[in-house]
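S.K.: below is the sequence, then the predicted model.
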Amino acid sequence: MLTHLQKGCTTKEIRERTGHVVALKNISFSVKKGEIFVLMGLSGCGKSTLLRCLNRLISPTAGSILLDGEDIASVSTERMRTIRRSRMGMVFQSFALLPHKNIQDNVAFGLEIQGISAEERAGIAKETLDLVGLSGYENSYPDQLSGGMKQRVGLARAIASSPDILLMDEAFSALDPMIRRDMQNELLDIQDRLEKTIIFVSHDLDEALKLGTRIGLMKAGEIVQIGTPEEILTQPKNEFVERFVEDVDLSRVLTAKDVMKVPDPMIHASSGPHVALRMMKEAGISTIFVVAKNRELKGIITADDALRAGKEGLTLQDIIIPDVVTLSLDTPVADIIPVIADSKFPIAVINEEKRLKGVIVRGSVLAALGRTGASL
């Protein structure tokens, strides 16, 4: 089969000549430590097969799979078992819980296989259940839980052994939409705390855009484009990708970080009104943000107030408007639209330390949404 593939035969020709199916071909990508890399595509494109190759549940016919420089495609079965137990966790779509074990023992099952003492694995299981919001359900059994709760148990079992890598195969696709959104948010919260390397398989574009640091879009056993969610949406490499993303509501994907402008100019709180007026005149703006040390946002001043302050001998402190509207970097554009529509001033984008990181004006939002024909 490989000979036919190297000669340029199509997958259809190979199947007709050899009876074999080419599930994956010409796959090459890397995953960065601590990111959520989403493999997505239509049913049958090979994404789940690819995920199972990564932990050798399916052994690839050819090629290498490098984990910190070690080619796990060629290691022994025993070595692969050790890698799975210590470095990889997997969450399945079907939950795959053991019905005869309670929830605590299900979560601790991998630790039991590793030979960890009953007392230690019970402690780890309880901590992990608390992490996924299931504290108090240790003695329940799988048939007593809802679908969302079962999936939380599956996630807890995967992370209980503290693996470096989590492989998640359509982990939330069997859940109701509301529970699915809750699980997506739960995963993002856990990722903020644990910073695992996660490879997540999904056929749902909205899910991929929400979860993925980067996305690998697959078609017929090949990866056709890899990029950040915004790159996939705004820079599709071919017609297939373009069609795949054409119905996405960009306002629910882009965030303040994607549409904000560099906050230039801005003025330090120790400056004076004449300096503020000059900076606004040169930039062609009628307001300017005031910052203190380390760009900590103090407020905004208008050109009219700066002109008045210059005439009356006032300082910037006398005319600062402190109650300005602020947004975080990850605020979705969909939430920005009503805010900016009601605000007479530009919107300040700040980080957790209240440092000014960007400015949002109506025009920058319109420009971003204009890529998909949306409007305010």
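M.R.: The structure has been received and is ready for your questions. Numbering: from 1, shown residues only.

S.K.: please count neighbours and contacts with C-alpha atoms only from this point.
M.R.: Will do.

S.K.: helices of the stretch 251-376 of the chain, start to end?
M.R.: 256-259, 273-283, 303-312, 316-319, 333-342, 362-369 (DSSP state H, counting those that start in this stretch).

S.K.: one more: the stretch 101-250 of the chain?
M.R.: Listed from the start of the chain, the stretch 101-250 of the chain has helices (DSSP H, counting those that start in this stretch) covering 103-107, 109-113, 118-131, 147-160, 177-194, 205-211, 229-234, 239-245.

S.K.: that older thread, export the helices of the stretch 251-376 of the chain as TSV, with columns for distance to V245 and mean neighbour count.
M.R.: Formatted as TSV, the entries for the helices of the stretch 251-376 of the chain read as follows, by distance: least, C-alpha to C-alpha, whole Å; neighbours: other C-alpha atoms under 10 Å:
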stretch	distance to V245	mean neighbour count
helix 256-259	18	21
helix 273-283	37	17
helix 303-312	43	16
helix 316-319	47	17
helix 333-342	18	15
helix 362-369	14	17
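
S.K.: OK, contacts around L54?
M.R.: With contacts taken as C-alpha atoms under 8 Å, 6 or more residues apart in numbering, L54 has the following neighbours: I65.

S.K.: take this one as well and set it beside the first:
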Amino acid sequence: MDHPKIAIRNLYKLFGSNPEAMIPYVKSGMGKAELLKEHAHVIGLQDINIDMRRGDITVIMGLSGSGKSTLIRHLNGLIKPTTGDILLDGTNVARYAGASLRELRRFRMSMVFQNFALMPHMRVHENVELAQRVRGDDEGDARKNALEWIERLGLKGFERHYPHQLSGGMQQRVGIARALASNSDVMLMDEAFSALDPLIRTDMQNLLLDLQKDLEKTIVFITHDLDESLKIADHLIILKDGVVVQQGEPQDIVLNPADIYVRKFVNDINRGRVLRAESVMVPGIIEGAGTSGAVDADDNLETVIARSDGDVGKAFVVTRDGIPAGVIRMQDVFKALVPRRFDQEQTSDNSPAIITQRQEHAS
């Protein structure tokens, strides 16, 4: 069994003068407003249970105040939990302090910030070398490694520029190069592209995905943008008021929102551009399906519709790496374009089609 790179178990974060004493109230069902009114404490995170697979991009999204930045800052010890565990390769790092915490930040986790967080008095190559220099790497090795990442991130020729001489997109490339140059296991990205213009933001998303194909880093990415989440996420987590309301594969969440809150997120997206053929196909090869050719499992539904010329009677074989994986019928494609009606009375906790907010706890 492939164990998760990061496992968060029963994590609570309360803010106030005596947060540990408030945990029983929260566990017994006291809500955020009631806890604030009666005990002057704030619920930041409540009973978080998440598995983050190695080599995946895990995206945590939610509106402002949902707890997403609070959660990511628990991973590298910038915030300590009130109670709960954070397991990195099976080791609980939630209570790390002193030398062990410094080692975690220097060697195991790097971070890319929304506001770039570059040193204004340092040139590009010095910023990229910074993490390596701080932990005592050989100066020559640090410079060589930094220059390799500078070139790979499209910054060759700007090595001796200062941050203020670069555009926002280029500054963020420097931030990503610095994180990658540290060669850490895990890269944390807190609203990393939110300050960028839309076109530059799209370029940075594409750059991240291209790099990830080769690097297979474990990336935790925070955003409030659903389109960005659906584009880059292998595993998507949606937070509301410090609680995970739904998590799973992005395609499943779009097709099966767990509640009205999630449905509001996904209703206005272009489903044809987001959903892939693999999510709508009937798995396995169906004899006599009358297919009209083949489409790739990763083709979006807009591509499939274009292939069909809008003919609802057509069907296509869906291939993955050139191997047939199923059949997609155009009538199912057009049905998938219509947001599912949410009927709370028909939603079952035991329904395999729906990823509920009830998460698996460590056994």
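M.R.: The structure has been received and is ready for your questions. Not measured: the values here are computed from a predicted model.

S.K.: for the helices of the stretch 101-250 of the first structure, which one sits closest to A62 of the first structure?
M.R.: Between A62 of the first structure and the helices of the stretch 101-250 of the first structure, the tightest spacing by C-alpha to C-alpha is seen for helix 239-245, at 27.3 Å.

S.K.: residues in the second structure aligned with the closest one?
M.R.: Correspondence between helix 239-245 of the first structure and the second structure is established over residues 260-266, with TM-score structural alignment as the criterion.

S.K.: buried residues in the matching stretch?
M.R.: Burial within stretch 260-266 of the second structure, assessed by neighbour count using 16 or more other C-alpha atoms under 10 Å, is assigned to 262-263, 265-266.

S.K.: what's the answer for stretch 307-324 of the second structure, then?
M.R.: Taking 16+ other C-alpha under 10 Å as the basis for neighbour counts, the residues of stretch 307-324 of the second structure that come out buried are 307-308, 314-319, 324.

S.K.: biggest separation within these, which pair?
M.R.: Of all pairs drawn from these, the widest gap by C-alpha to C-alpha lies between S308 and P324 and measures 18.4 Å.

S.K.: the match of helix 239-245 of the first structure against the first structure, how far on average?
M.R.: For stretch 260-266 of the second structure, the mean deviation from the first structure after alignment is 1.6 Å (mean C-alpha distance after the TM-score superposition for the first structure).

S.K.: make a markdown table from the buried residues of stretch 307-324 of the second structure and add distance to D227 of the second structure to it.
M.R.: Formatted as a markdown table, those follow (distance: C-alpha to C-alpha, whole Å):
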| residue | distance to D227 of the second structure |
| --- | --- |
| R307 | 24 |
| S308 | 26 |
| K314 | 29 |
| A315 | 28 |
| F316 | 27 |
| V317 | 28 |
| V318 | 25 |
| T319 | 25 |
| P324 | 29 |
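
S.K.: between these, which sits nearest S279 of the second structure?
M.R.: Nearest to S279 of the second structure among those: V318, at 10.5 Å, using C-alpha to C-alpha.

S.K.: now do the contacts for the closest one.
M.R.: Taking C-alpha under 8 Å, 6+ apart, we find V318 of the second structure in contact with 277-278, 281, 294-297, 324-328.

S.K.: again, only using 6 Å
M.R.: Contact partners of V318 of the second structure, counting by C-alpha atoms under 6 Å, 6 or more residues apart in numbering, are 294-297, 324-327.

S.K.: let me see the ranges of the strands in the second structure.
M.R.: Here the second structure has its strands, by DSSP state E, at 6-15, 42-52, 57-61, 83-88, 91-92, 109-112, 186-190, 218-223, 235-240, 243-248, 282-283, 294-296, 315-320, 323-329.

S.K.: so the fifth one matches what in the first structure?
M.R.: In the comparison with the first structure, strand 91-92 of the second structure aligns to the range 70-71 (TM-score structural alignment).

S.K.: pull the distance from the matching stretch to the chain's centre.
M.R.: Relative to the mean C-alpha coordinate of its chain, stretch 70-71 of the first structure is positioned 27 Å out (C-alpha atoms, centre = their mean, to the nearest Å).

S.K.: please apply the same query to stretch 88-98 of the first structure.
M.R.: Distance of stretch 88-98 of the first structure from the chain centroid (C-alpha atoms, centre = their mean) equals 21 Å.

S.K.: need the residue closest to the centroid of the second structure.
M.R.: V59 (1.3 Å; C-alpha atoms, centre = their mean).

S.K.: give the aligned equivalent of it in the first structure.
M.R.: In the first structure, V59 of the second structure lines up with V38, judged by TM-score structural alignment.

S.K.: do the same with Y25 of the second structure
M.R.: The alignment partner of Y25 of the second structure in the first structure, by TM-score structural alignment, is H4.

S.K.: so that match versus E13 of the first structure, what's the distance?
M.R.: As defined by C-alpha to C-alpha, to the nearest Å, H4 of the first structure lies at a distance of 9 Å from E13 of the first structure.

S.K.: if we can go back for a sec, next, count neighbours for the nearest residue to the match of Y25 of the second structure once chain neighbours are set aside.
M.R.: Counting by C-alpha to C-alpha, 6 or more residues apart in numbering, I14 is the residue found nearest to H4 of the first structure once chain neighbours are left out, at 6.6 Å. If you count neighbours by other C-alpha atoms under 10 Å, I14 of the first structure ends up with 19.
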